[in-house]
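Enquirer: Can you look at this prediction? I've put the sequence above it.
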Amino acid sequence: MSIAIVQGVLNIPGSQHKIRAKGIEKPSFPENYTLIDVETTGLYPWRDRITEMGGLKVRHGEVVDTFSELVKFPKSNYVPPFITKLNGIDEAKIEAEGMPVKEAIEKYRYFIGSDPIVGYNVNFDLNFVYDLTQKFNLPVLSNDYVDVYRLARSFYPNERHNRLLDCMKRLGIAESQEHRGLDDCLDTKKVFDKFHEQFKQDHLLRAHEMVKTLDLGQEWPDIVKQTQVFRSPFRNKRVVVAGDLEIDKLELANAIKNLGGIVQDEVGSDTDYVLIGDHDRFRTDIVDLTKAKSLKKSGQKISIWSEEYFLNVLDNWARS
């Protein structure tokens, strides 16, 4: 079996343990669910932090409980100024009002329970929450989910932008967005409810068709590549595979090519990414790795990705 995407989830024979074991996206309108939204200091769970957790517990379409907590970490609660400008959350506010992260994630995970999860561009939120639940040995966040952003793209297929605020304006809900956890949850539910009222069968069918199912390990015809590489992280990127990876390198090369990437035999001045094994970063006997480090040190914009990091990037694309 080759590298594949099945119902929006990356399937990697022998390496499935390297990616987050999140649930499956199921475009639908459940009556009972938990809606989530988190505010963060940036885009990347491995580097950035959650600053606020928001949630709604919904039963038969009605809100029966809410969750709203600022999150305080033990070492640093620095918030970049542009984030503070966006949502008003700063270090002083977190220090004064925040709940310690361990307590906050335990309560948040309990609040979510086994419900289907709903959210806007919810894979972003899931990554941050998933990693925190793993860090504190809580039940795996494998709940299936509904992405309201997917529904928006289905409902407005000809619109270039389908941000939450765009939908709020189009649906007559509001002209501005607070960018706070609980407020965004409430706004997302309003959009979700409007979609539920207005969706027709073809809208829902289009949303289901947008959830990817692809064989990445087999070489695609050019016509297929042209239709599938939308938002690919490897489109027009030059990639070198080096070191000891667990996945089949031929299938990996095909996957990169299918996603619009260019596989190089060796690192050069135009290389964008070098993929290495999870235990290779400090090895000195991998020529391409040594060269990549030297080029990076001299100022070249070149990224060195471990196999695990690469697979999670690919899984995020699969779920997009």
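Expert: Now that the structure is in, tell me what you want to look at.
Enquirer: Please count neighbours and contacts with C-alpha atoms only from this point.
Expert: Fine.
Enquirer: Helix or strand next in line after the helix or strand hosting residue 58, which one?
Expert: Mapping residue 58 onto the secondary structure by DSSP states H and E places it in strand 50-59. Counting by DSSP H and E, the next helix or strand C-terminal to strand 50-59 is strand 62-72.
Enquirer: now residue 136, nearest residue through space, not along the chain?
Expert: residue 102 (6.9 Å; CA to CA, 6 or more residues apart in numbering).
Enquirer: Show me what the host helix or strand of that neighbour is packed against.
Expert: For residue 102, the host element (DSSP H and E) is helix 101-112. Contacts defined by 3 or more CA pairs under 8 Å, 6 or more residues apart in numbering; DSSP states H and E place helix 101-112 against strand 50-59, strand 62-72, helix 122-135.
Enquirer: quick one: buried residues of the strand holding residue 58?
Expert: 50, 51, 52, 53, 54, 55, 56, 57, 58 (16 or more other CA atoms under 10 Å).
Enquirer: Would you mind measuring from the second one to residue 275?
Expert: Right, residue 51. Counting by CA to CA, to the nearest Å, the separation of residue 51 from residue 275 is 31 Å.
Enquirer: what do you get for the fifth one?
Expert: The spacing between residue 54 and residue 275, counted by CA to CA, is 36 Å.
Enquirer: Following element in sequence after the lengthiest helix in the chain, please.
Expert: For the chain, the helix that runs over the most residues, judged by DSSP state H, is helix 181-198. Sequence order places helix 201-210 as the next helix or strand after helix 181-198, per DSSP H and E.
Enquirer: Off-centre distance for the next helix or strand after that following helix?
Expert: On the C-terminal side of helix 201-210, the closest following helix or strand by DSSP H and E is strand 214-215. Relative to its parent chain, strand 214-215 has a centroid offset of 20 Å by CA atoms, centre = their mean, to the nearest Å.
Enquirer: ok, and here's another one to check against it:
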Amino acid sequence: MSLVNFESNTKSMELRKEDFFILDENGYRVRPMKGNSLFMFPDDYIILDLETTGLDPLVDDILEIGAIKVVDNVIIEEFQRFCRPDDISMLSGFIQKLTGITPEMLDNAEHPINVIKDFMQFAGDSIILGYNVHFDINFLYDEALTRNISPIKNDLIDVMRFSKRFLSDLPDYKLKTVAQELDIDSTGSHRAIADCKITHNVYQHIKNVIGNDGNAADEFYKKAINKRKPLDCKDITTDKTEFDITHPLYGQVCVFTGTLEKMNRKQAMQLVVDFGGENGKSVTKKTNFLVLGNNDYCPLIKDPDGKSTKQLKAEKLKESGQNIEIISENVFYDMLEM
């Protein structure tokens, strides 16, 4: 894969982010140099968490990179840096309220390329753990490509998937919810270093219960494939009877809004139920994901006057603490590959 060489650290004004991405035959973004997703319980690892202006690497920016280095199950070093977005106006009031990061905090922030390089040096070739870690890695991977540096290639472990198998009856699987269920302090959640430490404690709890026995880990993984009756969606059903209960769409209620670029809404809804999820017509307290068509998820949508009724309601529900995420069509496709 060849990349354009830049004379500066800024993204090219003539090229779009999507010009750097590789698409498969179905038009989905693929990341061929991305590390492998592992199922194991290492003693040495890096835990990573990002804070961003939104959930789509195609149009959103990284605000903060936080990480902790763990050796022999003990935290030995921390990494925390702010990144200054190319356009500070992308830092919406909604994100400021959610993360506590304000424009003033970013006045002296460094350029993303410098922070990413330093983080990659901090991480080395260690396994990277995270809570829904593919979200964080995809941001770093795509940002590196558009800045003309080698993308991150470390192997990954998603602690959220462990949590879904270990705790089977929670109302949701937000990091804070899982931590509270395990009596782990979740103070400071939605900031990078705090979330890293919470994730570390959740992982260590699960690891200590499951143990380091390879057979026990294998059995733990096998049980993650669960048989259940197909979900009874009104018009969209599935013939599948086996689902990976650790998949991010399993048991989640998805609502679509706007026109999708790569498929029609019926096809997208079919994918949801095929992964064990449910579809909803409108945003309610049961909704977990509001998926915006790519044309609706753009910088302009951050203007309150440009947001749909569904998005405004979803933001209000998220601010009240509901387990709901507002994602783009592209991020939805990324989730299918996890």
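Expert: Nice, thanks for sending it over. This structure is a prediction, so every number in the text was calculated from the model and none was measured.
Enquirer: What does the residue nearest to residue 136 of structure 1 correspond to in structure 2?
Expert: Under the alignment (TM-score structural alignment), residue 102 of structure 1 maps onto residue 113 of structure 2.
Enquirer: In the stretch 201-320 of structure 1, what residue spans correspond to strands?
Expert: The residue ranges that make up the strands of the stretch 201-320 of structure 1, judged by DSSP state E, counting those that start in this stretch, are 214-215, 238-241, 262-264, 273-276, 303-306.
Enquirer: could you dump those to a markdown table with mean neighbour count and distance to residue 147 of structure 1?
Expert: Formatted as a markdown table, the strands of the stretch 201-320 of structure 1 follow (neighbours: other CA atoms under 10 Å; distance: least, CA to CA, whole Å):
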| stretch | mean neighbour count | distance to residue 147 of structure 1 |
| --- | --- | --- |
| strand 214-215 | 18 | 20 |
| strand 238-241 | 23 | 31 |
| strand 262-264 | 18 | 31 |
| strand 273-276 | 24 | 30 |
| strand 303-306 | 18 | 28 |
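Enquirer: can you tell me what part of structure 1 stretch 37-51 of structure 2 aligns to?
Expert: If you align by TM-score structural alignment, stretch 37-51 of structure 2 falls on residues 25-39 of structure 1.
Enquirer: again with stretch 96-104 of structure 2
Expert: Residues 84-92 of structure 1 are the counterpart of stretch 96-104 of structure 2, counting by TM-score structural alignment.
Enquirer: Residues contacting stretch 128-141 of structure 2, please?
Expert: For stretch 128-141 of structure 2, contacts defined as CA atoms under 8 Å, 6 or more residues apart in numbering pick out 31, 34, 45-50, 55-57, 62, 116, 151-152, 154-161, 175, 196, 199, 338.
Enquirer: State the distance from the residue nearest the centre of structure 2 to residue 55 of structure 2.
Expert: Centroid-nearest residue in structure 2, with CA atoms, centre = their mean: residue 135, separated by 2.5 Å. Using CA to CA, one obtains 8 Å as the distance from residue 135 of structure 2 to residue 55 of structure 2.
Enquirer: now do residue 104 of structure 2
Expert: Per CA to CA, residue 104 of structure 2 is found 22 Å from residue 55 of structure 2.
Enquirer: before we move on, what about residue 332 of structure 2?
Expert: To residue 55 of structure 2, residue 332 of structure 2 is 10 Å away according to CA to CA.
Enquirer: which parts of the match of stretch 96-104 of structure 2 are buried?
Expert: Result for stretch 84-92 of structure 1 [16+ other CA under 10 Å]: buried residues 89, 90, 91.
Enquirer: again with stretch 25-41 of structure 2
Expert: By neighbour count, and taking 16+ other CA under 10 Å as the criterion, the buried residues in stretch 25-41 of structure 2 are 28, 29, 31, 34, 35, 37, 39, 40, 41.
Enquirer: what does it contact?
Expert: Under the contact criterion CA under 8 Å, 6+ apart, stretch 25-41 of structure 2 has outside partners 21-24, 141, 151-158, 207, 212, 217, 221, 262, 330, 333-334.
Enquirer: Just the buried subset of the residues you listed, please.
Expert: Buried by 16+ other CA under 10 Å: 21, 141, 151-154, 156-158, 207, 217, 221, 262, 330, 333-334, out of those.
Enquirer: Tell me which two in those residues are the farthest apart.
Expert: Within those, 207 and 262 form the most distant pair, 39.8 Å apart (CA to CA).
Enquirer: from the buried residues of stretch 84-92 of structure 1, which is closest to residue 170 of structure 1?
Expert: Looking across the buried residues of stretch 84-92 of structure 1 and measuring by CA to CA, the closest to residue 170 of structure 1 is residue 89, at 27.8 Å.
Enquirer: Is the closest one in a helix, a strand, or coil?
Expert: Assigned by DSSP: H, G, I helix; E, B strand; the rest coil, the conformation of residue 89 of structure 1 is coil.
Enquirer: for it, what are its contacts?
Expert: For residue 89 of structure 1, counting by CA under 8 Å, 6+ apart, the contacting residues are 51, 79, 83.
Enquirer: from what I can see the last one touches residue 41, true?
Expert: Right, residue 83 of structure 1. Yes - with contact defined as CA atoms under 8 Å, residue 83 of structure 1 and residue 41 form a contacting pair (6.6 Å).
Enquirer: Looking at the two, which is more packed in?
Expert: residue 41 (22 against 16; other CA atoms under 10 Å).
Enquirer: check contacts around that one.
Expert: Under the criterion of CA under 8 Å, 6+ apart, the contact partners of residue 41 of structure 1 comprise 48, 49, 50, 51, 79, 80, 83.
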